[in-house]
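dropping the sequence and predicted coords here.
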Amino acid sequence: MDNVLRYAKLMFLCLGILTLTSCEPDDEATFDDLVRYGWAGDLGFSDKYGEPLQSGLVLDRDGFGVDDQCYFDDLNHVAFSLQVRWMLVDGVLSLDYGNGYPLLEIYDVYIYGDELTGILYVDGVRDGPVTLYRY
């Protein structure tokens, strides 16, 4: 009886470990979805007059990409094009635009269908939920 109880405890421990590891974000699958498509949405950029800009991210497999920014009322005209370095680690998408721009991080990146959702942090400060749309 003592061996059965010990075996049952071991089985529950193994089951718990498998359950916890299956809840981790799958960075490999997310990575593949990120680089396959362009992603557009509001990442908080604006022009020198304060007019908001929509970001159009295209991320390459090598960790570099481009953010073509457009005015919301004229999405066919690129106002600015910024180079970006990016990485995805443990479900956090980091976007580094270089000197003069804050580090953007999207925590809890989740891609479902044509939407990428997460929580946007700007230089480590929580900005709020963000949604990017596949194009």
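The structure has been received and is ready for your questions. This one's a predicted model, so the numbers in the text were calculated from it and none came from an experiment.

when you work out contacts or count neighbours from here on, use the C-alpha atoms and nothing else.
Will do.

can you show me the helices along the chain?
Along the chain, the segments classed as helices by DSSP state H run 2-22, 27-36.

what's the most buried one of those helices?
helix 27-36 (a mean of 15; mean count of other Cα atoms under 10 Å).

try it against this one:
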Amino acid sequence: MRKYLGILFLFTLTLTLTSCEEDDQYDIESIFIDRAWTGDVGMNADYGEPLFSTFTFGWDGFGEEYQYYQLDGRLYEHFRFQWYWEDSSNRNLVLDYGRAGISYMDDVRIAGNRMYGTFYLSNDAVPFEFRLDME
């Protein structure tokens, strides 16, 4: 009987932890969706000038990125993307820019008015630790 109770306990614990992970993603979504997040994700313009980006994420799974020159704040580029979680058990966001490629925001976490994580321009890109501030 104890063996079965132990198995039942482990099963219940697994279900509880799994449901918490999905809740965590919903909680973080409720913070970052429909807000603008601005900061440096390690991007440079064609001639090497540093850029900063402003991201917005919509409830519909689409978002926009505006890239600006760090020196004078002029607009450099504008992109639309589709965003989604890599899978339901982590905090890795996939940003699908269509023909422009796929980028990744891994280990996304929010503390106060700041979003933190690791940005990958593509699968084989060098990671960049980012910090975006909520506007």
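That came through, no problem. Model, not experiment: these values are computed from the prediction.

fetch the TM-score of the aligned pair.
Overlay of the two chains. TM-score (TM-score structural alignment, normalised by the length of the first structure): 0.76; 130 aligned residues with a Cα RMSD of 2.5 Å.

one step back: JSON lines please, covering the helices of the first structure and showing distance to residue 122 of the first structure.
Formatted as JSON lines, these follow (distance: least, Cα to Cα, whole Å):
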{"stretch": "helix 2-22", "distance to residue 122 of the first structure": "29"}
{"stretch": "helix 27-36", "distance to residue 122 of the first structure": "20"}
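
nearest residue to residue 84 of the first structure in space, please, no chain neighbours.
Closest residue in space to residue 84 of the first structure, ignoring its immediate chain neighbours: residue 97 at 4.6 Å, by Cα to Cα, 6 or more residues apart in numbering.

check contacts around the one you found.
Listed by Cα atoms under 8 Å, 6 or more residues apart in numbering, the contact partners of residue 97 of the first structure are 82, 83, 84, 85, 103.

tally up the residues packed near residue 107 of the first structure, please.
Per other Cα atoms under 10 Å, the neighbour tally for residue 107 of the first structure reads 21.

hmm, I was thinking of residue 98 of the second structure
Using other Cα under 10 Å: residue 98 of the second structure sits among 11 other residues.

do you know how far it is from residue 43 of the second structure?
As judged by Cα to Cα, to the nearest Å, residue 98 of the second structure and residue 43 of the second structure stand 18 Å apart.

one step back: among the contacts of residue 97 of the first structure, which are located in strands?
82, 83, 84, 85 (DSSP state E).

which residues touch the counterpart of the second one in the second structure?
What it means is residue 83 of the first structure. Taking TM-score structural alignment, the alignment pairs residue 83 of the first structure with residue 80 from the second structure. Residue 80 of the second structure sits next to 62, 63, 64, 65, 97 when contact means Cα under 8 Å, 6+ apart.

grab the nearest non-local neighbour of the residue mapped onto residue 65 of the second structure from the first structure.
By TM-score structural alignment, residue 65 of the second structure lines up with residue 67 in the first structure. In space, residue 67 of the first structure comes closest to residue 57 once its chain neighbours are excluded; the distance is 4.5 Å by Cα to Cα, 6+ apart.

matching that neighbour against the second structure, which residue comes up?
Match for residue 57 of the first structure (TM-score structural alignment): residue 55.

just the buried positions in stretch 100-110 of the second structure, please.
Neighbour-count burial for stretch 100-110 of the second structure flags 102, 103, 104, 105, 106, 108, 109, 110 (criterion: 16 or more other Cα atoms under 10 Å).

residue 50 of the second structure: how many residues sit nearby?
Counted by other Cα under 10 Å, the residues lying close to residue 50 of the second structure total 17.

these two touch, right, it and residue 67?
No. Applying Cα atoms under 8 Å as the test, residue 50 of the second structure and residue 67 come out as separate, 9.9 Å apart.
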